[in-house]
Structures are given as structure tokens and as C-alpha cells.
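Participant: please find the sequence and the predicted model below.
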Amino acid sequence: MSLTGRSVTVRVPATSANLGPGFDTLGLALSVYDEVTVTVRQEPGAFVEIQGVGESVVATDASNLVVRALAHTFEAMGQSVPGVDLVAHNVIPHGRGLGSSGAAVVAGIVAAQGLLEGIVDIDTDTLLRLATELEGHPDNVAPALFGGLTIAWVEEAGPQHKKLLVHRGVSPLILVPQHTLSTKVARSLQPASVPHEDAVFNVSRSALLIAALTQSPELLFAGTEDRLHQSYRASAMPETDRLVTLLRSHGHAAVVSGAGPSVLVLADGPGQRLEAAELVARESKSPWESMLLAVDVKGASVHTSLRDA
């Protein structure tokens, strides 16, 4: 079957990983989306057009991360990689701890899944495995693929996930700074070992956070306490550390979003979320963009169409 003329449009949500104590394990899908349209053409290679975030910065050839993820999927499924035209409408901020690279990986893999529909069946386990191979760890790609709150782990059979529904009272607020931070730099500050009591502390808070997010939002403040990674990375993002400290001193469940430097506040209702946003606008010494979001419950979606070859 020729794929020439087949086109898919993929929509992928932003994500926030860690959520405080759930380091490299917990992730949350958020209602900010990148949208990618991929059309198969007769000529080999890739032509990429970027609109929005990353325009004039993101690669527009075969080295583009979405294109590489698509090619990786075709090759893994034993299929020849086609030539493609790709148009990306990017909204997810880059380098801010909101899963932009994970979203690009997921976009490419899900686009390949859509293009290969009727030729090769790619199940959810395979989607997660391919995404993890490219991203390195599953905590961002799992919620981007499946939506909601995800617990991700790796065992001998490969990466696994469990999706949970978030309590309707949970109201996320993302605070985005103007500066970026490399995930590699943030990870380099992580020690090889931590005190036993800190490990036990985070185990208890991670368990509590699951209960808070799914059943008891009033426990979000206690459930987002962390001793495993945020304090070690604070020196690389002092403004983020100051903002988290400010918000938590006023009773708001604030954490570093992913590797940072954005801040995630998990409010237990719209009123508390608005209070947090107003506090930041009033007392922060540096500018932060406030994004009042919902939890995305669907994850990545794909629409397939057939154009004239």
C-alpha cells in the first residue's frame, strides 16, 4: 500500500513531571497543546515548517525531533521511512520544564501510528516503549501519550504506566519565566545518593500525593513536599526556588515543574489558584506568565485523512 498523500494531524498535551516528591515517576498532562500535521510525499527526505514557539530555532530538516521520532517508529516496525512534509503549530514553551521534547517525541510516534494504520498495529505498550527509547525516561511521555495523572516505571519487560483520573477539584497553575534551563544541567546537580530518611520521606509523600490528586485535594500541600531533588537543583534556578518558597510560605502547593524553571501550583480549587496567581503578580520580583490550566484527560490524539497523491 502506498502512503503517498496520506496525512495525519496529531495533538499532544504539555506535561509536568515529578510533581514534587514523585521524581522520575509521576507526570500530569496539561491543557496546552502542540499540533503537528504530517503528509507523506513521493520525494524522500523531510520538509518542516514551524509556527509559534521555536520558529526560526527548531530544526526544519530530517534532524527535527518529530521527524526523528517518526522515522524511529517506521524503522522499529520494519517499514521504509517515507518522505514527509510536516507543519508544527507549537504552543508548549521550550526549555521550561513542560515536556516540550517529550511532546515532540510523542507527536512523531503517534503520527507514524496514524500513517501506518491498516498496515501495522502499534499498541500502547509499544508506543510507550518507543517514546521512552527516544526520551530516556517515561515520566513525561506517559502522560503526553495517555493523559491524566500517570505513574511510570521500568521493569524487565520495558516501561510501564498506570493512568489515574484526577479529582475535579484540582486546579493547576503554571508559572513560566522568561529564561530557560537545560534538563541535562538540572540532572547534573542531582547527587548519586541521598540520606535514608530523605528517601523514606519522599516515599511517604509520593503515596500521599496520589491520594491528594485522586481523592483528597485538601492534602495537596503536604503531598507535594520533597527532599529528593528540588533543593539540589535550586542553585541553577534561584528565581524558581524563591517563587516556590514564597508560594509555599502562603500555603500553596507549589513545586518545580519537571526539571524547571517553571513552577507548578496544584490548587484545591479555582479560588485558591487565583489567590496564588495574584500573590505572584503582587510579590514576585521577576516576571512570570500565569497559565490557568485544566488537567488533560485524553492525551495524544490523531486524525487521519487522505489527500490526492
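Facilitator: Arrived safely, thanks for sending.
Participant: from now on I want contacts and neighbour counts done on CA atoms only, so please keep to that.
Facilitator: Will do.
Participant: quick one: distance of the longest helix along the chain to the chain centre.
Facilitator: In the chain, assigned by DSSP state H, the helix with the most residues is helix 196-214. Between the centre of helix 196-214 and the centre of its chain there are 21 Å (Cα atoms, centre = their mean, to the nearest Å).
Participant: next SSE downstream of it?
Facilitator: Downstream of helix 196-214, the first helix or strand assigned by DSSP states H and E is helix 220-223.
Participant: residues contacting the longest helix of the chain, please?
Facilitator: 21-22, 164-167, 170, 218-220, 222-228 (Cα atoms under 8 Å, 6 or more residues apart in numbering).
Participant: weed out the non-buried ones from those.
Facilitator: Buried subset of the contacts of helix 196-214 (neighbour count, 16 or more other Cα atoms under 10 Å): 21-22, 164, 166-167, 170, 218-220, 222-228.
Participant: which parts of this protein are strands?
Facilitator: Along the chain, counting by DSSP state E, strands occupy 6-17, 26-41, 46-52, 83-90, 149-155, 158-164, 171-176, 254-256, 263-267, 289-292, 301-306.
Participant: most tightly packed of those strands?
Facilitator: Highest mean neighbour count among the strands of the chain (mean count of other Cα atoms under 10 Å): strand 254-256, with a mean of 29.
Participant: and here is the other one:
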Amino acid sequence: MTRVIVKIPATSANLGPGFDTLGMALSFYDQYEAEVISSGLEIKIVGEGEADIPTDESNLIFSTLKLVFDRMGKTLPPLRITCHNNIPHGRGMGSSGAAVTGGIMLAAGLLQPEIVLTEQQLLDFATEIEGHPDNVAPALFGGLTIAWKDETGPHHKKLSVHRGISPLVLVPPNQMSTKLARSLQPESVPHTDAVFNVSRSALLVAALTQSPELTFAATEDRLHQNYRASAMPETSRLIEELRAKGHPAVVSGAGPSVLVLEDDPAKRAEAIKFVEREFSTWKALPLAVDFKGASVERQSGSGV
């Protein structure tokens, strides 16, 4: 029997000024397994979301997997799917993007060696299901990604992050709906704010790849964080207090988690101590940048 195991990194999108464009893969993972069985569908959830994630055909990983098989003109075999979920749900760490990416990579593993999906096909499928590529691109390919769409579809450019960057994710106990966060965005913004974010986004790419000492200035934003602040006041207060102390803190994705892109491990330790003292219900995750992205292992009944 064929068995496929995939490992998918958490991600943080936007990174401050790079709204719907920049994303980064982090060293925090979900692992999903799909095994061909004799009949039926079995789905087991372990960890995050085990009490409320559906275990029928409406499950996001399964529905994604099935869509890929359907598009490739193949019949999906009976499966046992096991999800080991570590990425917090509704916290701005790319949990839905990880599920979509996981379903696609499980499909890719099951289709091999008869069909080998290209990087572009992987991104096309993921963007179609997720709606935008800023989270799924780093989940698929790792590192720092710039993602965009044009008339031919979604695209990405992967960049290597400077080894001096020490990411820290601060996770609150409460969730935040991405749909709600997006509903708070205005349809238009002042020209000066648009120019401001263009400059900071360009600077952020330079800071993350070449000059980490510039991350504080590069993480300023006027396009989305202030508009969403009313929906997550504690997140907004934490960011304000961290930035007042010189820490390059931003909303992680749609929130309510906070991403701190430190350029010094000692500064990261200071930020952790501050949060443990002043925001004791929050969880601090000192992480690294994941440079590899999604990985796939395919096994057969007689071994690897």
C-alpha cells in the first residue's frame, strides 16, 4: 500500500508593509499522512483543531487533494488521512494555507511517479483554493517569497533570508477571523500612504536579505495594521509597546499573533522576557526561517 508523508511549515504573511505580497516560512510544522486503504475514507486529527475540524469529505486537506486528482483526470483511491496539527488555528500563522499546501503535496506524492506536478502547477492549485498566494508560496517553497498575480496566473520569487534574522512569533490565546480582518480594510487609501508602503516594502526586502539592521524602519506600515487594530486591541497594544522599545514588531498575517523580526538573538530574548512579564497569557515561539518549504516522502508497503 502506498503511503505519503508531507511536512508543511507555518508562514507569516505581509511582514508589515508587504500586504498580500510578502511571506516567510517558519520552522514550525504540521505533518500530514495519506495511506491508500482497501475502501472508504478515514480522517484523523491530532493536535490543533481536533475537536472541530471535519473528518468527512468537507475536510480541507481531503477536498484539496481530491481537486488535484480531478484536475489531473485521475480517480482518487480510498484513503486514511492523519493530520498532526501544530500550527495554531486562526492566529495568523498560515494554518489554512498549510492545510491547502498539505492536500496538494499529498496529491503530488500519490500521483508519482506517473504524474509529476511542476512548481507552477503546485502554486496554481494552492492559489486557486486559498485565494491569494502570499501564504501558500512560502509554505510550498520556503524562505522569503514575493508573490503576485497577472493575467497568466500566480507567480512567486523565492529569496534567501539573511542569517542574522531571528524571527519570534507571539501567539495570543484568542483567534481572529481572516474574513473579519479583511472586511476592515478600506477600498482606497491616501496616495501618501501608498507611497509610504512602497518604500518600506522595498526596504524590507533589502533588510531581510542583506541589511538586517534596517528591519525596524522597514517594518513600518500604513495600509492594513491600523485599520484592523480595533478588532484586536491587545495585539495593537503589544506591537506599540514592543516598537517603543525598538523591536521590529508587526501583525503576523491577519493576526492576532505578532511577528518580531529581530536582527539580534539578545534582543529577541529581551522581547520574550517582556511578553512573559506583561502579556503572560501569550505564548512566545522563538523560531528560525524555514528555507526548504514543503517536503514529501513516499513509501510503499515493502519500505521506502
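Facilitator: Nice, thanks for sending it over. Only a predicted model underlies this, so the values are computations on that prediction, with no experimental measurement involved.
Participant: next one: the closest residue to residue 34 of structure 2 other than its chain neighbours from residue 31 of structure 2, what distance?
Facilitator: Once flanking residues are discounted, residue 34 of structure 2 sits nearest to residue 81: 4.5 Å by Cα to Cα, 6 or more residues apart in numbering. To residue 31 of structure 2, residue 81 of structure 2 is 11 Å away according to Cα to Cα, to the nearest Å.
Participant: with residue 140 of structure 2 instead?
Facilitator: Counting by Cα to Cα, the gap from residue 140 of structure 2 to residue 31 of structure 2 is 13 Å.
Participant: what touches both of the two?
Facilitator: Jointly contacting residue 140 of structure 2 and residue 31 under the rule Cα under 8 Å, 6+ apart are residue 8.
Participant: count of neighbours near the aligned partner of residue 188 of structure 1 in structure 2?
Facilitator: Structural alignment (TM-score structural alignment) places residue 188 of structure 1 against residue 183 in structure 2. Residue 183 of structure 2 sits with 12 neighbouring residues when counted by other Cα atoms under 10 Å.
Participant: what do you get for residue 224 of structure 2?
Facilitator: By the criterion of other Cα under 10 Å, residue 224 of structure 2 has 21 neighbours.
Participant: how much space between it and residue 2 of structure 2?
Facilitator: Relative to residue 2 of structure 2, residue 224 of structure 2 is positioned 45 Å away (Cα to Cα).
Participant: thinking again about what came up before, turn the strands of structure 1 into TSV, columns for distance to residue 241 of structure 1.
Facilitator: Shown next, in TSV, are these (distance: least, Cα to Cα, whole Å):
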stretch	distance to residue 241 of structure 1
strand 6-17	17
strand 26-41	20
strand 46-52	29
strand 83-90	28
strand 149-155	24
strand 158-164	29
strand 171-176	12
strand 254-256	8
strand 263-267	9
strand 289-292	16
strand 301-306	35
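Participant: quick one: closest of these to residue 96 of structure 1.
Facilitator: In terms of Cα to Cα, the element of the strands of structure 1 nearest to residue 96 of structure 1 is strand 171-176, at 7.0 Å.
Participant: residue 82 of structure 1 reaches residue 40, doesn't it?
Facilitator: Yes. Residue 82 of structure 1 is in contact with residue 40 according to Cα atoms under 8 Å; the separation is 6.5 Å.
Participant: grab the nearest non-local neighbour of whichever residue in structure 1 pairs up with residue 14 of structure 2.
Facilitator: Matched to structure 1 by TM-score structural alignment, residue 14 of structure 2 sits across from residue 18. Of all residues not flanking residue 18 of structure 1 in the chain, residue 26 sits nearest, at 5.1 Å (Cα to Cα, 6+ apart).
Participant: contacts only, for the spatially closest residue to residue 7 of structure 2 that is not a sequence neighbour.
Facilitator: Of all residues not flanking residue 7 of structure 2 in the chain, residue 31 sits nearest, at 4.5 Å (Cα to Cα, 6+ apart). Residues near residue 31 of structure 2 by Cα under 8 Å, 6+ apart: 5-8, 83-85.
Participant: hmm, try it at 6 Å
Facilitator: When contacts are counted by Cα atoms under 6 Å, 6 or more residues apart in numbering, residue 31 of structure 2 touches 6-7, 84.
Participant: what's the match for it in structure 1?
Facilitator: Using TM-score structural alignment, the equivalent of residue 31 of structure 2 in structure 1 is residue 35.
Participant: tell me how far that match lies from residue 302 of structure 1.
Facilitator: Relative to residue 302 of structure 1, and taking Cα to Cα, residue 35 of structure 1 is found at 10 Å.
Participant: shared neighbours, the two?
Facilitator: Joint contacts of residue 35 of structure 1 and residue 302 (Cα under 6 Å, 6+ apart) are residue 10.
Participant: next, the buried residues of stretch 237-257 of structure 2.
Facilitator: Neighbour-count burial for stretch 237-257 of structure 2 flags 238-239, 242-243, 247-257 (criterion: 16+ other Cα under 10 Å).
Participant: circling back to that earlier point, residues contacting the residue nearest to residue 18 of structure 1?
Facilitator: Applying Cα under 6 Å, 6+ apart to residue 26 of structure 1 gives the contacts 17-18, 139, 150-151.
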